[in-house]
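Asker: need a structure here:
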Amino acid sequence: MARIALKVDVDTWRGTREGVPALVRAMKQAGAGGTYLFSLGPDHTGRAIFRALRPGFLKKVSRTSVVEHYGVKTLMYGVALPGPDIGKREAGTLRAVRDAGFEVGVHCWDHVRWQDKLLKHDAAWAEREMQRATQRFAEVFGTPPRHHGAAGWQFNDDAARAEMKLGITHASDTRGGRPFLPVDAAGAVIGPPQYPTTLPTLDELIGVDAITVDNVAEHILRMTAGTDLDQVYTLHAELEGQKLMPVFERLLAGWKAQGHRLVSMGDLHAATDIRTLPRRRIAQGTVEGRSGLLAVQEPV
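Answerer: Here you go, the predicted structure:
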């Protein structure tokens, strides 16, 4: 059957210290591989309130309780409270994930800053932000990162070029269907292979078309039943690692029952002959259930 790569986005300090250890235990118990992508600088989650004017944002947060999943204190970081430095405070937690046998990589330096400002700035800004994150990663782990997954799927050509310059070998910054090599308008490769998130996330599904916490796992499992196509599933330490852990455990059991292999992004990359990958542009598009524009694989 297929490989399903489990990509864990870790956005906040709370998600790092509470959600990550819980996910490591659950995935180890299930015999699942996976990749953990860390936010390595300050937690400024509270500043996300400025997204309230973005089309679809309030509708999305009303479906999945932000307070319930993130906590009141987290929603004050960067506004009423100083943002804790995740990489400094939780270096031991991060290393424990690697020591447990999971792939580790970079999500961002400052999640809200990257998600809200990347598309408003130039190539130098993108490279500086990524360099801060990769330097902190090297300080924590003693080695440079090889995998990158952009915060909020905010990504563009400038960021792809920065990945290549900073030594990233494989990335999952986009939404789409199949792995591809990102190229510019002239067809020249500008970044490492992209392995897009292919499956919807829990917060994109819950509350839509009668999908609830109780049946969302079955909805996703129907999408992966009987397929031999590799998939990438993005989960969040703040959701599956906490209140939605029972949903994730049902997914793990269901995927194993379907015969799929649960792997890391690195495993997916190692099994791919990049010489055969199609070349595609990175575009800005929409994804059902998520607000704003995201980096998507340009359709053929």
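
Asker: drop to CA atoms for contacts and neighbour counts, all remaining ones
Answerer: OK.

Asker: who does the host helix or strand of A283 touch, helix- and strand-wise?
Answerer: Assigned by DSSP states H and E, A283 falls within strand 282-285. If you count contacts as 3 or more Cα pairs under 8 Å, 6 or more residues apart in numbering; DSSP states H and E, strand 282-285 packs onto strand 294-297.

Asker: buried stuff in the longest helix along the chain?
Answerer: Counting by DSSP state H, the longest helix found in the chain is helix 123-141. Of the residues in helix 123-141, 123, 125-127, 129-131, 133-137, 140 count as buried by neighbour count, 16 or more other Cα atoms under 10 Å.

Asker: quick one: which helix or strand includes A159?
Answerer: Using DSSP H and E, A159 sits in helix 157-165.

Asker: after that helix, next one along is what?
Answerer: With elements assigned by DSSP H and E, the helix or strand that comes after helix 157-165 is strand 170-171.

Asker: show me what the one helix or strand E218 maps to is packed against.
Answerer: According to DSSP H and E, E218 maps onto helix 216-224. Using 3+ Cα pairs under 8 Å, 6+ apart as the contact test, the elements touching helix 216-224 are helix 245-257.

Asker: this one as well, want them side by side:
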Amino acid sequence: MPEVKKIATRDSYGNALAELGREHDDLVVLDADLAAATKTGVFKKEFPERHIDCGIAECNMMGIAAGIAATGKVPFASSFAMFAAGRAFEQVRNSIGYPHLNVKIGATHAGISVGEDGASHQCNEDIALMRTIPGMTIINPADDVEAKAAVRAAYEMNGPVYLRFGRLAVPVINDNPDYKFEIGKGVLLREGKDVTIVATGLCVGGALEAAEKLAAEGISAEVINIHTIKPLDTEIIVNSVKKTGKIVTAEEHSVIGGLGSAVCDCLCEHAPAPVCKIGMYDVFGESGPAAKLLEKYGLDGQGIYEKVKGFVK
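Answerer: Here you go, the predicted structure:
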């Protein structure tokens, strides 16, 4: 078999910004002394006059982004997820969310796949934090194709958007002519009848891998890619669970407040069903190679397969 192409979604972010910058003069990119890591340096090299390095001052950066948005321009404020959602939460809430300004937050290095940077930088709480802000759209793309499409869609919509990107190179799974990205709409990747796997971000590839292994054992798993956590596509989830009767959620994030919690909220209201949540179980991460950490915490294809098999059985 040919080797699967792998690209980190933080690279996709940088490339998408540069592409959009050629098309739109009102796009401005801000960074907090991390242009090389967040890949906004790609944009900076081509459009230095529209790139602002705010230094190691993420809270201030969000305030500047809010001011720029108030002038009618479209700012993308970039930093690690731990700083963009964690350190700058109050500014995001009060300066961007409350006035519903057109600021896009590009949060890279999310989840435990940050690897050797350790628990202090492995943000597994950002989706939960951003979900609590009224009017905030949250997008967690699964691969390069989806990440680029998400950046473009974020630019084209009006209102605050939180975009979540990863450091680890992940398989490109949406490289097909039928792929269509739409904010708030999940993507049915594989049909099944015994269980539904709802995955987001890095775990989408693992969910597809798990579905293949389950199929070999006679378990038919439906796989849904939820790239937009908020607003959530309740229709695709409800329709699937009415067919399969049970759901497993998979995310590189805490099981508290993330995709799993959003799906449970949806099912409680529309179609009560058994749910198994795969993610970080109320623990901090730790330093180590990204692949080994995903394996240890059961977030890779094998881990998802084992969890789903046990849940179904």
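
Asker: so what number do they get for TM-score?
Answerer: The TM-score (TM-score structural alignment, normalised by the length of structure 1) is 0.34; 176 aligned residues with a Cα RMSD of 6.5 Å.

Asker: re the thing from before, specify the angle between the longest helix of structure 1 and helix 157-165 in degrees.
Answerer: On the basis of axes from the mean of the first three to the mean of the last three Cα atoms, to 10 degrees, helix 123-141 of structure 1 is oriented at 40 degrees to helix 157-165.

Asker: who are the packing partners of helix 123-141 of structure 1?
Answerer: The contact analysis (3+ Cα pairs under 8 Å, 6+ apart) places helix 123-141 of structure 1 against helix 86-89, helix 91-99, strand 103-108, helix 157-165.

Asker: how about the secondary structure of G205 of structure 2?
Answerer: Under DSSP: H, G, I helix; E, B strand; the rest coil, G205 of structure 2 falls in the helix class.

Asker: that one and V198 of structure 2, how far apart?
Answerer: According to Cα to Cα, to the nearest Å, G205 of structure 2 and V198 of structure 2 sit 11 Å apart.

Asker: V241 of structure 2 now?
Answerer: V241 of structure 2 is 10 Å from V198 of structure 2, by Cα to Cα.

Asker: who touches both of these two?
Answerer: Residues touching both V241 of structure 2 and V198 (Cα atoms under 8 Å, 6 or more residues apart in numbering) are I247.

Asker: E23 of structure 2 - how many residues pack around it?
Answerer: 10 (other Cα atoms under 10 Å).

Asker: go on, the one 4 residues further on?
Answerer: When counting by other Cα under 10 Å, one arrives at 20 neighbours for L27 of structure 2.

Asker: so it touches I68, yeah?
Answerer: No: applying Cα atoms under 8 Å as the test, L27 of structure 2 and I68 come out as separate, 10.1 Å apart.

Asker: now list whatever residues contact both of these two.
Answerer: Contact criterion Cα under 8 Å, 6+ apart; residues shared by L27 of structure 2 and I68: V74, P75.

Asker: list the buried residues of whichever strand or helix holds L293 of structure 2.
Answerer: Element membership of L293 of structure 2, judged by DSSP H and E, is helix 290-296. Within helix 290-296 of structure 2, the residues scored as buried using 16+ other Cα under 10 Å are A290, L293, L294.

Asker: quick one: name whatever helix or strand follows it.
Answerer: Remark: after helix 290-296 of structure 2, the chain's next helix or strand is helix 301-312, criterion DSSP H and E.

Asker: show me what that following helix is packed up against.
Answerer: Short answer (3+ Cα pairs under 8 Å, 6+ apart): helix 301-312 of structure 2 packs on helix 203-215, strand 275-280.

Asker: could you say what helices and strands the longest one packs with?
Answerer: It stands for helix 203-215 of structure 2. Using 3+ Cα pairs under 8 Å, 6+ apart, helix 203-215 of structure 2 is in contact with strand 221-225, strand 247-254, helix 301-312.

Asker: any idea how far A262 of structure 2 is from the closest residue to T137 of structure 2 other than its chain neighbours?
Answerer: Spatial nearest neighbour of T137 of structure 2, chain neighbours left out: V161 (4.7 Å); criterion: Cα to Cα, 6 or more residues apart in numbering. Per Cα to Cα, V161 of structure 2 is found 17 Å from A262 of structure 2.

Asker: likewise T244 of structure 2?
Answerer: The value you get for T244 of structure 2 to A262 of structure 2, if Cα to Cα is used, is 19 Å.

Asker: look at the two and report which has more neighbours.
Answerer: For T244 of structure 2 versus A262, neighbours defined as other Cα under 10 Å are more numerous around A262 (20 against 17).

Asker: what is the burial count for G254 of structure 1?
Answerer: G254 of structure 1 has 19 neighbours, counted by other Cα under 10 Å.

Asker: wait, doesn't R280 of structure 1 sit right on Q297?
Answerer: Yes: between R280 of structure 1 and Q297 a contact is recorded at 6.7 Å, counting by Cα under 8 Å.

Asker: what about those two, which has more around it?
Answerer: Q297 (26 against 21).

Asker: ok, now how distant is the more buried one from L6 of structure 1?
Answerer: Distance, Q297 of structure 1 to L6 of structure 1, by Cα to Cα: 19 Å.

Asker: and Y13 of structure 2, what helix or strand is that in?
Answerer: Counting by DSSP H and E, Y13 of structure 2 is found in helix 9-23.

Asker: which parts of that helix are buried?
Answerer: If you call a residue buried by 16+ other Cα under 10 Å, then helix 9-23 of structure 2 has these buried ones: 9-21.

Asker: for that helix, name the packing helices and strands.
Answerer: In terms of contacts (3+ Cα pairs under 8 Å, 6+ apart), helix 9-23 of structure 2 is packed against helix 35-38, helix 41-46, helix 144-156.

Asker: could those be laid out in TSV, adding mean neighbour count and distance to I105 of structure 2?
Answerer: TSV is the format used below for the helices and strands packed on helix 9-23 of structure 2 (neighbours: other Cα atoms under 10 Å; distance: least, Cα to Cα, whole Å):
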stretch	mean neighbour count	distance to I105 of structure 2
helix 35-38	19	12
helix 41-46	19	15
helix 144-156	22	10
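
Asker: neighbour-wise, which of G205 and V198 of structure 2 wins?
Answerer: More crowded of G205 of structure 2 and V198, by other Cα under 10 Å: V198, with 27 against 21.

Asker: in a strand, K7 of structure 1, correct?
Answerer: Yes: counting by three-state DSSP, K7 of structure 1 is part of a strand.

Asker: mind checking how far it is from V67 of structure 1?
Answerer: 23 Å.

Asker: between the two, tell me which one has more neighbours.
Answerer: K7 (25 against 12).
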